[in-house]
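Student: Please find the sequence and the predicted model below.
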Amino acid sequence: MHPGRLTESMKCAEVQALAKAYGQDHVFAFWETLTESEQEKLAKQVSAVDFELIRRLYEEVAKRSGPPALDPRRLEPSPVIGLPQTQAEKDRCEQARKVGEEALRNGRIGCFLVAGGQGTRLGLSGPKGCFDVGPVRKRSLFQLHAEKIMALRKRYGAALPWVVMTSDATDSATRAFFEEMFFFGLGEDTVRFCKQESLPAIGLDGRLLMESRSSLCMSPNGHGGSIKAIHDSGCLDWLARHGVDTLSYFQVDNVLVRICDPVFIGHHLMAGAEMSSKVCRKRDWREKVGVIGFVDGKLSVIEYSDLPDDLAQETLPDGTLKWWAGSIAIHMLDVSFLRRLNQGGFKLPYHKAEKAIACIGPDGHPVKLKPGEKNGLKFETFIFDALPMAKASVTVETERALDFAPIKNATGEDSPASARAMLTALWASWLERAGKTVPRKADGTPDCRIDISPLTSIDGEHLGMLKIGEIKRGGDVVA
């Protein structure tokens, strides 16, 4: 047993003793005032805490000062397979497509969706994946991705097993939603769930923060926790039994993501890579995406919050951004690589985030914080921190309009409205390519609502056969 972690079978006295040994016995300050069920809840929660990990994170991460572990001042450009321009580049792209399609047909590819987030910012109390993103018809993010996978199954005649990562906050609701929707027709036996771990939040003094008298303040361990979750849940073994050796990784809030993109798969396989990434050109230097490059000779991603403004604004002679390659959380991952990252313990580093955390004080009453005051630390891991550990990797540029429309904010950029607008723009371009006339406004945007299911067309195919008649201004196109 890990020296700093308890098992659920330990008696309450042992739970309290270990907490005291690590200077965290304040979590039981209100023990005598709790009901029996509250005591059981608290004891179970505390028994799951890895006290040694929390001690180490406070000493080695929280107290660390100076520049980030990855010093952005040492960032250097790294090779990117750009959008094909020359005939040679187009030929290589076509070669990659063929390699990727063969891997898909041979059943080597699986899907890995990260969906641990809640829809709080969007006014949704449940999992973000349940958010309705359909421009016309009601369609959740989960359904949109499921329809893409169903369409890919039909195209390539492969199972495309799907792993969905949840969190403590979203797990039960996500499973219930999939059951309610009959797994979107995919078949329950082709979908598996894994749950990322949560870590306690601590105060600036290293002491565990209490959400209430009977519960700790907990938070998910970041999207990097997906690497541990998929391993610990047994999902890697399940994928291997299905013949899957490579995973298409994506996040739930990106409505445009091209799941299992054969060109991306092909580039990854042709390079013998263990982890590969898609990037797109940043909108501007302020965009909140990390940038990819070499740091001390190793491929890495510098998080946007760690990139100083003067570096972020650097330009090339042609006036474009020097650090243009934005990391958009679309990856290819080898199953064997994920196994290696978990051998002998979880390998990814933890990052600290100072936050204003709602908690109770020593008197058991809510702590009142001043505006802007940060009273605690949360720890998380990032998926892209696995890049330096990969023996080989490729970075592939993609077009934002084809692959990246995240929903992060309630309004403005990266919002439901902007995501629906990008979906509509993409579908309009497909219809025009198929010979249809799409009415447009003075600014060039479609003057109609369009909603095309991936089951109808996943990349613009078959739309020429649609009998939709004239598309009227302000009208709806549903296919």
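Tutor: Structure's in. What do you need? Residues are numbered from 1 along each chain as shown.

Student: When you work out contacts or count neighbours from here on, use the C-alpha atoms and nothing else.
Tutor: OK.

Student: show me where the chain has helices.
Tutor: 12-21, 36-47, 51-57, 87-105, 141-156, 171-180, 225-232, 235-241, 262-270, 309-312, 335-342, 400-403, 416-433 (DSSP state H).

Student: Could you say which one of these comes nearest to residue 467?
Tutor: Relative to residue 467, the nearest member of these by Cα to Cα is helix 416-433, separated by 11.6 Å.

Student: who touches that closest one?
Tutor: With contact meaning Cα atoms under 8 Å, 6 or more residues apart in numbering, helix 416-433 is reached by 133-135, 255-256, 401-402, 405-407, 409-412, 437-438, 445-446, 449-452, 459-460, 463-464.

Student: Name only those of the residues you listed that count as buried.
Tutor: Buried members of the contacts of helix 416-433, scored by 16 or more other Cα atoms under 10 Å, are 133-135, 255-256, 402, 405-407, 409-410, 438, 446, 449-452, 460, 463.

Student: taking these one by one, which sit in strands?
Tutor: The strands, defined by DSSP state E, take in 449, 450, 451 from the buried ones among the contacts of helix 416-433.

Student: Now tabulate those residues in a markdown table and tack on distance to residue 60.
Tutor: Putting these into a markdown table (distance: Cα to Cα, whole Å) gives the following:
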| residue | distance to residue 60 |
| --- | --- |
| 449 | 53 |
| 450 | 52 |
| 451 | 50 |
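
Student: Second structure for comparison follows:
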Amino acid sequence: MGPPEELRARLARCGQSHLLRFWAELGPAQRGALLAALPPGLDEHCRLAAAAGARQRGPPERLDGRMEPLPARLLGSVRRSDPAALERWEAEGLHQISQNKVAVLLLAGGQGTRLGVSYPKGMYNVGLPSGKTLYQIQAERIRKVEQLAGQRHHCKCTIPWYIMTSEFTLGPTEEFFVEHDYFNLDRSNVVMFEQRMLPAVTFDGKAILEEKGKIAMAPDGNGGLYCALVDNKILDDMKQRGIQKYEPQLRHHVAIKKVPYIDEEGNLVKPLKPNGIKLEKFVFDVFQFSKNFVAFEVVREEEFSPLKNADTADKDTPTTARQALLAQHYRWALKAGARFLDENGCRIPEKLSLSGTEDAPAVCEISPLVSYFGEGLEVYMKNKDFPSPFVLDENKAKLLGNS
């Protein structure tokens, strides 16, 4: 029995007749699964893939004419801001958290393939002295900022944590959180959901068969977030919890953080706003449609160290991520008045100027449960000597605070 004529004609129109090549060898269940995997927009998806492939094979396209500098009025900077203004914004953020109006949304659909592991990247351990994974660090930061907001406003507050996974990472991520008792977060406040999957295609725009009756699928890019929020009723959940998508007093519908970007020749690249079409969807594609948009430049060494590659690469590796975090914690400790000793009990010379890609003179890791961004460390560390390496966790903080 051949495939339905309507299906055959539809696939022929969009150049995908090869998907029916093994139809006669498939059982009823396999045929049903193949039909279910054909998305309504297959024609458009494959057409865009073919167009992207043609551009890839052609001469390099210069995008200068399709990019515009971000207006100065839309670009702020932590370095150029008045300290009093920074304090006001921090206070407003903690106030919003205390009102249960803030949520954390994490995009966690990627596997650690480039890191050399088969499990989700959030389960990865970059080699910190504590052995904490990326998921644990994030969970503890959420717990700490809940605590900071609650203490300031004398209340108990909650930050829901929404985690967008993919078909490949949902199961392992759920199991990992269960195994670690959700890192002491309330399970009802950790909401996992899947992003959409799209057919994997060749540069000629042909959908790929993974098996005779199965189309190869891939996550639809981080820009698939918006559809996934609707598909999984996450927006409804946010509304029910009282999460605010826009606060009038903040005046902006979208506010993003950015770090200074230096190209391979050492030149500072100014932020641009895109003006064109891409095949893959990105989170920032929708920013141009925002009524009020602002970018705020932060200090790279304090807030950003990407983890993309295995340690065999030159940058964005577990080593550079670990170095950046430990260097930050070392600076926090010195600012709080700590002193570090080597294995012979001799004072280690202080060095405050660190690039974030080099080892600090002393190894000091500070748990997010003790300090969110370097605050409040004086009570534990001022005028005290510590060995290297040293991990300041909750238990040690209690001992030091009472000493």
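Tutor: Sure, I can see it. Here the structure is a predicted model, which is why all the values come from computation and not from measurement.

Student: one step back: could you dump the helices of the first structure into JSON lines and include distance to residue 201 of the first structure?
Tutor: Formatted as JSON lines, the helices of the first structure follow (distance: least, Cα to Cα, whole Å):
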{"stretch": "helix 12-21", "distance to residue 201 of the first structure": "15"}
{"stretch": "helix 36-47", "distance to residue 201 of the first structure": "12"}
{"stretch": "helix 51-57", "distance to residue 201 of the first structure": "9"}
{"stretch": "helix 87-105", "distance to residue 201 of the first structure": "42"}
{"stretch": "helix 141-156", "distance to residue 201 of the first structure": "29"}
{"stretch": "helix 171-180", "distance to residue 201 of the first structure": "20"}
{"stretch": "helix 225-232", "distance to residue 201 of the first structure": "16"}
{"stretch": "helix 235-241", "distance to residue 201 of the first structure": "28"}
{"stretch": "helix 262-270", "distance to residue 201 of the first structure": "37"}
{"stretch": "helix 309-312", "distance to residue 201 of the first structure": "29"}
{"stretch": "helix 335-342", "distance to residue 201 of the first structure": "24"}
{"stretch": "helix 400-403", "distance to residue 201 of the first structure": "34"}
{"stretch": "helix 416-433", "distance to residue 201 of the first structure": "30"}
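
Student: Residue 293 of the first structure: which of those helices is closest?
Tutor: Of all these, helix 309-312 comes closest under Cα to Cα, at 12.8 Å.

Student: Over which residues of the second structure does that closest one lie when aligned?
Tutor: Aligned using TM-score structural alignment, helix 309-312 of the first structure spans no residues in the second structure.

Student: For that helix, which helices and strands make contact with it?
Tutor: Where contact means 3 or more Cα pairs under 8 Å, 6 or more residues apart in numbering; DSSP states H and E, helix 309-312 of the first structure is not packed against any helix or strand.

Student: Residue 423 of the first structure versus the spatially most central residue of the first structure, what's the distance?
Tutor: Centroid-nearest residue in the first structure: residue 251, 3.8 Å away (criterion: Cα atoms, centre = their mean). Using Cα to Cα, to the nearest Å, residue 251 of the first structure is found at 17 Å from residue 423 of the first structure.

Student: Could you verify my assumption that residue 294 of the second structure touches residue 76?
Tutor: Yes - at 7.4 Å, residue 294 of the second structure and residue 76 qualify as touching, with contact defined as Cα atoms under 8 Å.

Student: Between these two, which has more neighbouring residues?
Tutor: Set residue 294 of the second structure next to residue 76 and count neighbours by other Cα atoms under 10 Å: residue 294 wins out with 21 against 16.

Student: And that one, what's its match in the first structure?
Tutor: By TM-score structural alignment, residue 294 of the second structure lines up with residue 394.

Student: which residues sit in contact with its match?
Tutor: Contacts of residue 394 of the first structure by Cα under 8 Å, 6+ apart are 80, 81, 267, 268, 271, 273, 275, 276, 277.

Student: Residue 393 is in contact with the fifth one, correct?
Tutor: Translated: residue 271 of the first structure. Yes - using Cα under 8 Å, residue 271 of the first structure is in contact with residue 393, at 7.3 Å.

Student: Which of the two has more residues huddled nearby?
Tutor: residue 393 (22 against 12).

Student: residues touching that one, list them.
Tutor: 268, 271, 272, 273, 274, 275, 276, 277, 387.

Student: ok, now residue 390 of the second structure?
Tutor: 363, 364, 365.

Student: what residue of the first structure takes the place of it?
Tutor: Per TM-score structural alignment, residue 390 of the second structure is aligned with residue 476.

Student: Same check on residue 77 of the second structure?
Tutor: Under the alignment (TM-score structural alignment), residue 77 of the second structure pairs with residue 82 in the first structure.

Student: Can you tell me the closest non-neighbouring residue to that match?
Tutor: residue 397 (5.0 Å; Cα to Cα, 6 or more residues apart in numbering).

Student: Roughly how far does the one you found sit from residue 298 of the first structure?
Tutor: For residue 397 of the first structure, the distance to residue 298 of the first structure - Cα to Cα - is 19 Å.

Student: Give me the more crowded residue out of the two.
Tutor: Counting neighbours by other Cα under 10 Å for residue 397 of the first structure and for residue 298 shows that residue 397 has the greater number, 19 against 15.

Student: Any figure for the gap between the more buried one and residue 187 of the first structure?
Tutor: In this view, residue 397 of the first structure and residue 187 of the first structure are 33 Å apart by Cα to Cα.

Student: go on, residue 214 of the first structure?
Tutor: The value you get for residue 214 of the first structure to residue 187 of the first structure, if Cα to Cα is used, is 40 Å.
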